[in-house]
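Novice: Have a look at this prediction, sequence included:
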Amino acid sequence: MGGRQRAVLTLVCAVAVSAIYGIQPILRTAGADLGLAEGDLGWLVAAGQIGYLAGLVLLVPLGDRFDRRRLITVHLVLTAAGAGLVAVAPGAGVAIAGLAMAGLFAVVVQITVAYVAAVSPAGERGRNIGTVTSGVVIGILGVRLVAGALGELADWRMVYLVIAALCAMLAAAVRFTLTADVRHPQAGYGRRVVGDRLLVSRGLVAFFLFASFGTLWSGLALPLGAAPWHLGTAEIGLFGLAGLVGALGAARAGRWADRGLARSVTGWSLALLTASWLLIGQAGWSLWLLIAGVIVLDFAVQAVHVSSQHLLTTAHPARSSGVIGTYMAFYSLGSALGAVTTTWAYSAAGWSAVSVLGATYAALALLVATSTQRLQHASSGEAESVKS
C-alpha cells in the first residue's frame, strides 16, 4: 500500500465513524429543532448505534465473499444517503431513520480494515492497520470539535451535509485509488469461527476495553460542566484533542505487532489503562491530571485495539471481514455498557464512582488477556508433550 492509499482509507474510517458520533455534540439543538422532548433525545444517539450493530452482523461478513473495494465504495455512497436524509429531515422520525441508515453502512470501517489486512505484506500489516484505524479515533474525537463549531457557526444540519458530501467524495476516491480485492469464499466459516479461542478472548478484551473507554467519553462532560469548573460544551469538546494526542501516539503499536509483540503490548497497555483512571479520578480538582489521564487512556485503548486486529486478521486471513465484524460486535456492546453505567454511577456517587467503574472494566480486560494467554501457553505445552 502506498501513502496515498493509506491516507484515503484513514479518511474513510474517520468520516464514516463521524456519521455515528456527529449527533452527540449537537444533540440538544437537533432535538429542539426536530420537536423531541428531552427524555427522547437518546433515540437520536441510539439510532446510529443500533444501525451499526446490525451492520456488523449483516454486512461486514460480505467482505469475505465480494470485492471489498466495491463494497467500500457502495457503503460510502449509502452512508452519504443516510447522512443527507438526516440533514433534510422534516421531523424526528425521518432523522432517526437517516441516522440508523448511516450507522448501518458506517461498518464500511470494518470492511476497510479487512481490505488493508488482505492487501498488506505480512511485515507491514500491523503498520498499515495501525495507520488506518487511527482514523476511527480521529473521527470519534475530532467530530466533537468540528460538529460543535459547525453547530454554533451555521446550523446543526450543516454537520450532516458536510458528512454526506465527504462520504460521496471518498467513494469516488476509493473507486479510482484502490486496487480490486477479489474474494474467494470459504465454506464452513461459521463452524470454524464459533468457539475460536483467539476470537473469543480478544472479543472479551474488546468488550471490557471499550466499556472503560465509553465510561470516560460518555461521562466526561458531567464533572467538567459542574462545580468547580462549569465549562461550556465548546470547552469540553477541546478535551477531545487530548484523546487524539494519546490515540495517535499509539500509531507505533502496529509496528510492534509486526515484530511479534502484539500480546506483550496488550498486557502492558491494559495495565496503563487501569492506572490512567488514578489520574482521571482527580478531575474534581486538577484539569492537568485529567488531561494526562485522558492521553494515557486513549494511547492504551488504541494500542490494544490495533494489536487485537493484527492478531485476528493474521490468524484468519481468508475470513478477516467476518472475524472483525464479530470482534467489533463485542466493541459495540462494551461501549454501550460503559455509556449506560457511567450515568448511573455518577448519579449514585459522583465522579469517584465513575473512575472506580472505568478502572474495574480495565482491570477485567487485563484479567481476561492474561488468563487466556496462560491457557494458550498451557495448551501448547500439553500439545508438545503429547508429540514427544
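Specialist: Yep, that arrived. Numbering: from 1, shown residues only.

Novice: rest of the way, CA atoms for contacts and neighbours
Specialist: Noted.

Novice: Now do residue 67: how many residues are near it, please.
Specialist: The tally of other residues near residue 67 (other C-alpha atoms under 10 Å) stands at 17.

Novice: structure B:
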Amino acid sequence: MTSISVRQSTGMVTLFAFAAGLAVANIYYAQPLLSAIATEFRIGSGTATLIVTLTTIGYTAGLALLVPLGDMVSRRRLLVGLLLVVGVAQAVSAVVPSFAFLAVLSVPLAVCAVGAPILVSFAATLASTSDRGQVTGRVMTGVLLGVLLARTGGGLIAQVTGTWRSVYGVAAVLMVGLAVVLYRVLPEVAPIERIRYPALLRSVFAVVREEPALRLRCSYGFLCFASFSAFWTTLAFLLAQPPYSYGEGVIGLFGLAGAVGALAARPAGRLVDRNRERLTSGLLLGGIVLSWGVVAVQNGHSLAALLVGVLVLDLGVQGMQVTNLAVIYRTRPEARSRITMAYMTTYFLGGVAGSAAAGAAYPVAGWLGVCAVGGGLAVLALLIWGVEQVVQRGRTR
C-alpha cells in the first residue's frame, strides 16, 4: 500500500483536511442560526437548542454504526455515498415548513454526516509511521476549522441572504461537489480484514477492553468535547442579547477567533511523534480550565475576555483531539476504523452531554451557569490526568 506523508504529498493531506472540514461542518451550520430559527418558528431558546442535541445524537449513532465499515469496505465508496445522502438531506432542510420537521430531519442528516472521522482514519492508514502524528494533526485541524468556520459561514450566509434557509441550500451544493471530487481523487484501498458486520461491531468492545490507552483517551475526549459544546451551544444566545445584540453574521465571526486557536494547536501532533503526549496533555487541559475562567469575566459581558477565552479553549480542545488520536492510532493498524468509532462515539456523546447541560443551565443560571458546567467538565478531565500521572510514576518505581 502506498503511504502518504507531509513530505511526500502535501496536496493529498491538504485535500483530506479540507474534505474533513467540509464534511463535519454539516452538523454545526445551525448553531449561529438558532436565534433566527427560534424567531421564525416562535419557539424558546431551550427548544431551539434541541437541534444541536438531536444532531449530536444522530452523529453519534452514525459514528457507532457507519464508521466501523471503513475496516471492511472501500472507504472511498463509503465516503461518496454518505456525502450524497447528506447533500439531499440538506436540500430538504432548506424548505421545511416547521421546526418539528427541521428537528426530525436533523437526525438522519447527522447520522450520515460522519465523513470526517472516516477521512481521519483513512489518512492515518495511508501515512508513514514517522509522520502519522503530523498527518493526523493536519487533518484534525481541518476538522476543527470546519466545526468553527461552519458557524462563521452559516452566520454570514444567513446575514447576506436574509434567511437561515439559504445556509442549508449552500451546504447541499457543497456536499454534492465534494462527493464528485473525492470519487475522482481518493485512492482505492482494500480493507485489511474480512469480517462480517455484526462481528465487526462486537469486536469494537474487545478493542476497548484490551487497550487502556484508548479508554483513557476516550475519557479525555468525552470531557473536552462536552466542555467545548457547552460553550458553543449557548454562545449565540449570549451574543444576541444586550450589551452585544449581534446578528447572525457577527455571531458567526466568533468562529474565526476559534479557528486561530485551532491552527495554533497543530504542533501537538509533532510532540506526540516525539513521545511527549503526557506533558502535552497536561498543558492543554490546564489551558481549557483557564479559558473558562476568562470567558466568565464580567458575566460574559467583556468582549476582549470572550475573544481570548475562545482562542485558549479551542487551542486546548483541538490540541487534545490531535494528541488523543495520534496516541490511539499507534495501536491496532487493522482496526483503525473501529478505534476511531470507539473514540469518536465517546467524544460526541460528550458533545450531547455538554450541549444538553448548557442548554438547561442557560435559562436558569445564565452565562455563569454555563461557565460552571463547562469549567467543571474541564476540571474533571485535568483531575483524571493528574491521577494518571501518579499511577504512571508508581509503575516506574
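Specialist: That came through fine. Keep in mind that this is a model prediction, so the values were computed, not measured.

Novice: what sits against the residue most central in space within the first structure?
Specialist: Most central residue of the first structure, judged by C-alpha distance to the mean C-alpha position with C-alpha atoms, centre = their mean, is residue 136 at 5.7 Å. With contacts taken as C-alpha atoms under 8 Å, 6 or more residues apart in numbering, residue 136 of the first structure has the following neighbours: 10, 13-14, 17, 109.

Novice: Farthest pair within those?
Specialist: Of all pairs drawn from the contacts of residue 136 of the first structure, the widest gap by C-alpha to C-alpha lies between 10 and 17 and measures 11.0 Å.

Novice: So if I had to pick from the two, which one is more boxed in?
Specialist: Relative neighbour count places residue 17 above the other of residue 10 of the first structure and residue 17, with 30 against 25, counting by other C-alpha under 10 Å.

Novice: if I line the two up, what does the more buried one land on in the second structure?
Specialist: Per TM-score structural alignment, the equivalent position to residue 17 of the first structure in the second structure is residue 24.

Novice: wait, doesn't that match sit right on residue 147?
Specialist: Yes. Using C-alpha atoms under 8 Å, residue 24 of the second structure is in contact with residue 147, at 6.4 Å.

Novice: Need the single longest helix in the first structure, by residues.
Specialist: Counting residues, the longest helix found in the first structure (DSSP state H) is helix 320-387.

Novice: Quick one: list the elements packing against it.
Specialist: Judged by 3 or more C-alpha pairs under 8 Å, 6 or more residues apart in numbering; DSSP states H and E, helix 320-387 of the first structure is in contact with helix 42-58, helix 108-119, helix 197-219, helix 262-280, helix 287-315.

Novice: Including distance to residue 152 of the first structure and mean neighbour count, could those go into a markdown table?
Specialist: Rendered in a markdown table, the data for these read as follows (distance: least, C-alpha to C-alpha, whole Å; neighbours: other C-alpha atoms under 10 Å):
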| stretch | distance to residue 152 of the first structure | mean neighbour count |
| --- | --- | --- |
| helix 42-58 | 19 | 21 |
| helix 108-119 | 29 | 25 |
| helix 197-219 | 21 | 24 |
| helix 262-280 | 29 | 22 |
| helix 287-315 | 25 | 23 |
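
Novice: Now render those helices as CSV, adding distance to residue 343 of the first structure.
Specialist: Compiled in CSV, those are given as follows (distance: least, C-alpha to C-alpha, whole Å):
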stretch, distance to residue 343 of the first structure
helix 42-58, 13
helix 108-119, 28
helix 197-219, 7
helix 262-280, 16
helix 287-315, 19
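
Novice: mind checking which of those helices is nearest residue 73 of the first structure?
Specialist: If you check each of these against residue 73 of the first structure by C-alpha to C-alpha, helix 108-119 wins as the nearest, at 8.7 Å.

Novice: Show where the closest one falls in the second structure, residue numbers please.
Specialist: Equivalent residues of helix 108-119 of the first structure are located at 115-126 in the second structure, counting by TM-score structural alignment.

Novice: How about residues contacting the matching stretch?
Specialist: By C-alpha under 8 Å, 6+ apart, the list of residues contacting stretch 115-126 of the second structure reads 1-4, 13, 16, 19-21, 23-24, 67, 70, 75, 79, 82-83, 132, 135-136, 139-140, 143, 329, 333, 336-337, 340-341, 344.

Novice: Residue 165 of the second structure is in contact with residue 98, isn't it?
Specialist: No. Checked against C-alpha under 8 Å, the pair residue 165 of the second structure and residue 98 is beyond contact range at 11.9 Å.

Novice: out of these two, which sits in the busier spot?
Specialist: Per other C-alpha under 10 Å, whichever of residue 165 of the second structure and residue 98 has more neighbours is residue 165, with 21 against 11.

Novice: excluding its backbone neighbours, what's nearest residue 207 of the second structure?
Specialist: Computed as C-alpha to C-alpha, 6 or more residues apart in numbering, the closest residue to residue 207 of the second structure that is not its neighbour in sequence is residue 339, at 7.4 Å.

Novice: Now which residue in the first structure aligns to the one you found?
Specialist: The pairwise alignment with the first structure assigns residue 339 of the second structure to residue 323, based on TM-score structural alignment.

Novice: how near is its match to residue 315 of the first structure?
Specialist: With the distance defined as C-alpha to C-alpha, to the nearest Å, residue 323 of the first structure ends up 10 Å from residue 315 of the first structure.

Novice: For the residue lying closest to residue 92 of the first structure once chain neighbours are set aside, grab the count of nearby residues.
Specialist: In space, residue 92 of the first structure comes closest to residue 34 once its chain neighbours are excluded; the distance is 5.1 Å by C-alpha to C-alpha, 6+ apart. Other residues within reach of residue 34 of the first structure by the criterion other C-alpha under 10 Å amount to 16.

Novice: try residue 383 of the second structure
Specialist: Applying other C-alpha under 10 Å, I find that residue 383 of the second structure has 14 neighbouring residues.

Novice: Report the contact partners of the residue nearest to residue 92 of the first structure.
Specialist: Contacts for residue 34 of the first structure were tallied using C-alpha under 8 Å, 6+ apart; they are 90-92.
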